[in-house]
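[1] Have a look; sequence and predicted model below, questions after that.
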Amino acid sequence: MTIDKDTPPQPAPAGEPPPDMPFRRLLYRFLFFDWLFRDVSAARNLFERHAAHQHNRKMSRYLPVYLRRWSFLTAFDFALGVLFEKVLQAGLLSAWCFTWSCVTFTGMVVITVAWLILNHARLS
């Protein structure tokens, strides 16, 4: 079967990633949300800036999904820290897990602030 280069590729069924997406990219998109948004400062004029801002406001509806993912990571890292500290008496591993729970909690704060700004800030 030959594929013509001028025909567009068939879309993937709903809910499935494209078949040629590498796992690293899929994992990155699962955890980080920057690929959803457009850079407003890169706009060349007022119309492009407004369009990018409106796009970002529409895409902000996915931020609670990322917040839920990061809250799971925070709870998981904290639980591992408690497990390593109390059950296994591994101080260094527990410190490492508690540090990662602080890092993921900081990610949760960033996601929350971005969601609040995009949903509730008014343009002047």
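    Looks like it arrived, so ask away.
[2] Please count neighbours and contacts with C-alpha atoms only from this point.
    OK.
[3] before we move on, what SS does Asp6 have?
    Secondary structure assignment for Asp6 (DSSP: H, G, I helix; E, B strand; the rest coil): coil.
[4] Buried ones in the longest helix seen in the chain, by neighbour count?
    When the chain is parsed with DSSP state H, its longest helix is helix 91-120. By 16 or more other C-alpha atoms under 10 Å, the buried positions in helix 91-120 come out as 93-95, 97-98, 100-101, 104-105, 107-108, 111-112, 115, 118.
[5] Could you point out which of those residues is nearest to Ala51?
    Leu118 (13.7 Å; C-alpha to C-alpha).
[6] show me what contacts that closest one?
    Asn56, Arg57, Ser60 (C-alpha atoms under 8 Å, 6 or more residues apart in numbering).
[7] And Val40, by the same measure?
    If a contact means C-alpha under 8 Å, 6+ apart, then Val40 has Glu48, Arg49, Ala52, His53 as its contacts.
[8] want to compare, so here's the second one:
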Amino acid sequence: MGQHAPEQGLEPAHEPESILRLWWRYIWPFLYFRDCTRGSWMERVQSYRHNRSMRRHLPGFIVKWLLFTAFWFAFGMMFDEFAGLVIPAACCFVTGTWTGIVAIVLAVAWTWLERFPELY
């Protein structure tokens, strides 16, 4: 009588996520959005509505990626001007350009989702 048998249908306890997985979820916004080009018409509509409801999180992700861009460009300038290391500076500038592109893509997606309430 002291212990109860687990009931069927209950979900098992969730294991804590690794710090790497949490960090990835914190910086990568594309995990939270659905592809609106696949599935039946109803699935595409539902995916678009889901994406519109998740658009409120995009400004935070845009700020994060702009900070990453500033970080990489600052390190690139530091390597170039203070240390005179051209190759590491170039790597930082290229990485900063990539993070800037992610910020631009997010800004365009946010603008699109704000501007067009019903695509279908």
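    Looks like it arrived, so ask away. The model shown is predicted, which means the values in this text are computed figures rather than measured ones.
[9] Most neighbours among the contacts of Leu118 of structure 1, which one is it?
    Highest neighbour count within the contacts of Leu118 of structure 1: Ser60, with 21 neighbours (other C-alpha atoms under 10 Å).
[10] aligned partner of it in structure 2?
    Aligned by TM-score structural alignment, Ser60 of structure 1 pairs with Arg55 of structure 2.
[11] Distance-wise, check the nearest residue to that match once chain neighbours are set aside relative to Pro6 of structure 2.
    Leaving aside its sequence neighbours, Arg55 of structure 2 sits nearest to Trp110 (C-alpha to C-alpha, 6 or more residues apart in numbering; 6.0 Å). Noted for Trp110 of structure 2: a distance of 45 Å to Pro6 of structure 2, by C-alpha to C-alpha, to the nearest Å.
[12] residue in structure 2 matching Leu116 of structure 1?
    Aligned partner of Leu116 of structure 1 by TM-score structural alignment: Thr111.
[13] I'd like to know how many residues surround the corresponding residue of structure 2 for Phe32 of structure 1.
    Mapped onto structure 2 by TM-score structural alignment, Phe32 of structure 1 lines up with Trp28. Neighbours of Trp28 of structure 2 under the rule other C-alpha under 10 Å: 13.
[14] who touches Trp28 of structure 2 in this structure?
    Taking C-alpha under 8 Å, 6+ apart as the criterion, Trp28 of structure 2 is in contact with Phe61.
[15] Return the distance of it relative to Gly60 of structure 2.
    Separation of Trp28 of structure 2 from Gly60 of structure 2 (C-alpha to C-alpha) stands at 11 Å.
[16] Excluding sequence neighbours, find me the nearest residue to the residue nearest to the spatial centre of structure 2.
    Nearest to the mean C-alpha position of structure 2, counting by C-alpha atoms, centre = their mean, stands Pro29 at 1.7 Å. Computed as C-alpha to C-alpha, 6+ apart, the closest residue to Pro29 of structure 2 that is not its neighbour in sequence is Phe61, at 6.6 Å.
[17] State the helix or strand in which the one you found lies.
    Assessed by DSSP states H and E, Phe61 of structure 2 sits inside helix 58-77.
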